[in-house]
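Chemist: Quick one, what's the 3D model for this:
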Amino acid sequence: MEKKEIIGILKQVSEGNLTVDEALLQFKTAPFEDLGFAKIDNHRSLRQGIAEVIYGAGKTPQQIAEIAASMLANGQKTVLITRLNKESAEFVSIKIPLQYYETGNIGIAGELPEPDGYGKIVIATGGTSDIPVAEEAALTAMALGNGIIRLYDIGVAGIHRLLEHADDIMSARVIIAVAGMEGALPSVIGGLADCPVIAVPTSVGYGASFGGLAALLSMLNSCASGVSVVNIDNGFGAGYLASMINHIGAE
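Modeler: Now for the predicted structure:
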């Protein structure tokens, strides 16, 4: 939406020809920016509360750089890029300022916001091998304005490691539990916490884990109440959902 269109809508509101709600609807349904290879939804944060995120896998480094640059130029202060490999990150960082986090394959262009959520998001992993998915969740949550606590390698094979952090678990606003193998961690955490638990199955495990399917089914069949499940290795989806929950009531 161009400046003159925005001014025109605001003028109609001031003259009483358009209600505030009607004006807000027009802003929410404003056109996207067409780059030819991508149509950028610059008004998504107005409609959904969270701006558009770039999924880096399958895009060329040039495409990622152009999309991110356009978002920044249109006023988006934080641009989150998921599934960004090191080679693409090196190219993009030449074009725009970029912080790259290799463990989580995450790039953040622009400013990392101060936490403005209601409480803390705890990100827990069963093992060290689950950390890349957990970091995708953690960095997503941070980019969306949340304070986080990392509790890594506290799986059920050594349950005392988890119980050592009972205070963090019981005081969290939301918990993201990331695990492969048999995927038992979310059920155990769900039995300790009074907040929503988002379970993330990972593809970590031996042959019968079927690339994370065994963990996914275990989590879907959890006997602990309040456990929801996202897709295999979907740290981004978990971080996004946790942020939405953590911002309920924050305003």
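Chemist: alpha carbons only for contacts and neighbour counts from here, please
Modeler: Fine.
Chemist: Check which residues of the helix or strand where V92 lies are buried.
Modeler: Assigned by DSSP states H and E, V92 belongs to helix 86-95. Neighbour counts over helix 86-95 (16 or more other CA atoms under 10 Å) mark K86, S88, A89, V92, S93 as buried.
Chemist: before we move on, what about stretch 166-173?
Modeler: Quick answer for stretch 166-173 (16+ other CA under 10 Å): D168, I169, M170, S171, A172, R173.
Chemist: what's the third one in contact with, if anything?
Modeler: What that stands for is M170. Contact analysis of M170 by CA atoms under 8 Å, 6 or more residues apart in numbering lists L192, A193, D194, C195.
Chemist: Here is a second sequence; please produce its structure as well for comparison:
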Amino acid sequence: MEELNDTGPDMDEVTLRQLISDVRDGSVDPDDAVARLTRLPFADVGDALVDHHRAIRQGMPEAVYGPGKSADQCVTIVGELLEHGAGPVLLTRADVVQRAACLDAHGSADEANQSMLWRRPTPTREANVLVITAGTSDLPVAHEARLTLQAHGFDPSLISDVGVSGLHRLLARVDDITGADAVIVVAGMEGALASVIGGLTSGPVVAVPTSVGYGAGLEGVTALLSMHASCASGISVVGIDNGFGAACAIARSCR
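Modeler: Next comes the predicted model:
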């Protein structure tokens, strides 16, 4: 019988089906398969229960939220996912110390706005997803959304600094906007760009209010309420500065 290494890559749906097939045809011993499956739901690494089952349940990779965790905890959780997971590993909102510790322990990663991605997959999703910002100051949130989309197998495009205060800049990119299958709109100030984009495209639009803005912007609250009150129907709105959440919403919409 072929021995199955229970410290090898964990399973997505494809490898789980292969394991079942291997047990059925006798190439894998049932006891070895059971040893592998015992780690599948989650792994107890001390301070965290690392979810290895998410890809099978949701078809989406696990992500690690950095704030509130120590650098050692980030290293341990990311290491568990890299060692026993088959897919990409995403660490979000990590501070300088956390990022340095993870790079030292686990090697290079793609980075954007304090987020890190190991094992970025080759794009497998055909949907043409566009991330668009009202201003240059919104780019950090847009970069977080873009990196998260890449973790989910998309190859997103980015258009920046086309807010409504200079509408001619946006009109020059109308063909790109109408040609997109889905759009993430990242905007602070009064958040008006989401309504404009929502009136131009038929695809899903996810609006991300940012904390960019002057006094009456209320650190993103004004943009948030404006997007919720949009006259363009069917726009989804995530929390302030939540580029990660916007990307996940698109991943759920564009299967």
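Chemist: Now do the end-to-end distance for stretch 122-140 of structure 1.
Modeler: In stretch 122-140 of structure 1, first residue to last residue: 13 Å (CA to CA, to the nearest Å).
Chemist: Let me see the contact set for the one residue sitting closest to the centre of structure 2.
Modeler: Centroid-nearest residue in structure 2: T148, 2.7 Å away (criterion: CA atoms, centre = their mean). T148 of structure 2 sits next to L90, F244, A247, C248 when contact means CA under 8 Å, 6+ apart.
Chemist: Which strand or helix spans the aligned partner of it in structure 1?
Modeler: Aligned by TM-score structural alignment, T148 of structure 2 pairs with T140 of structure 1. Using DSSP H and E, T140 of structure 1 maps to helix 131-143.
Chemist: That helix vs structure 2, average offset?
Modeler: For helix 131-143 of structure 1, the mean deviation from structure 2 after alignment is 0.7 Å (mean CA distance after the TM-score superposition for structure 1).
Chemist: Show me how far that helix is from its chain's centre.
Modeler: In terms of CA atoms, centre = their mean, to the nearest Å, the centre of helix 131-143 of structure 1 is found 7 Å from the chain centre.
Chemist: same deal with stretch 246-253 of structure 2?
Modeler: With CA atoms, centre = their mean, you get 8 Å for stretch 246-253 of structure 2.
Chemist: That stretch corresponds to what range in structure 1?
Modeler: The alignment of stretch 246-253 of structure 2 onto structure 1 (TM-score structural alignment) covers residues 238-245.
Chemist: Next, the mean deviation of the matching stretch compared to structure 2.
Modeler: Averaged out, stretch 238-245 of structure 1 is 1.3 Å away (mean CA distance after the TM-score superposition for structure 1).
Chemist: Alignment lookup: G75 of structure 1 to structure 2.
Modeler: G75 of structure 1 maps onto G85 in structure 2, by TM-score structural alignment.
Chemist: re the thing from before, could you dump the buried residues of helix 86-95 of structure 1 to CSV with distance to Y101 of structure 1?
Modeler: Formatted as CSV, those follow (distance: CA to CA, whole Å):
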residue, distance to Y101 of structure 1
K86, 9
S88, 12
A89, 9
V92, 13
S93, 12
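Chemist: picking up where we left off before, and the contacts of T148 of structure 2, which of them are in helices?
Modeler: Within the contacts of T148 of structure 2, residues falling in helices by DSSP state H are F244, A247, C248.
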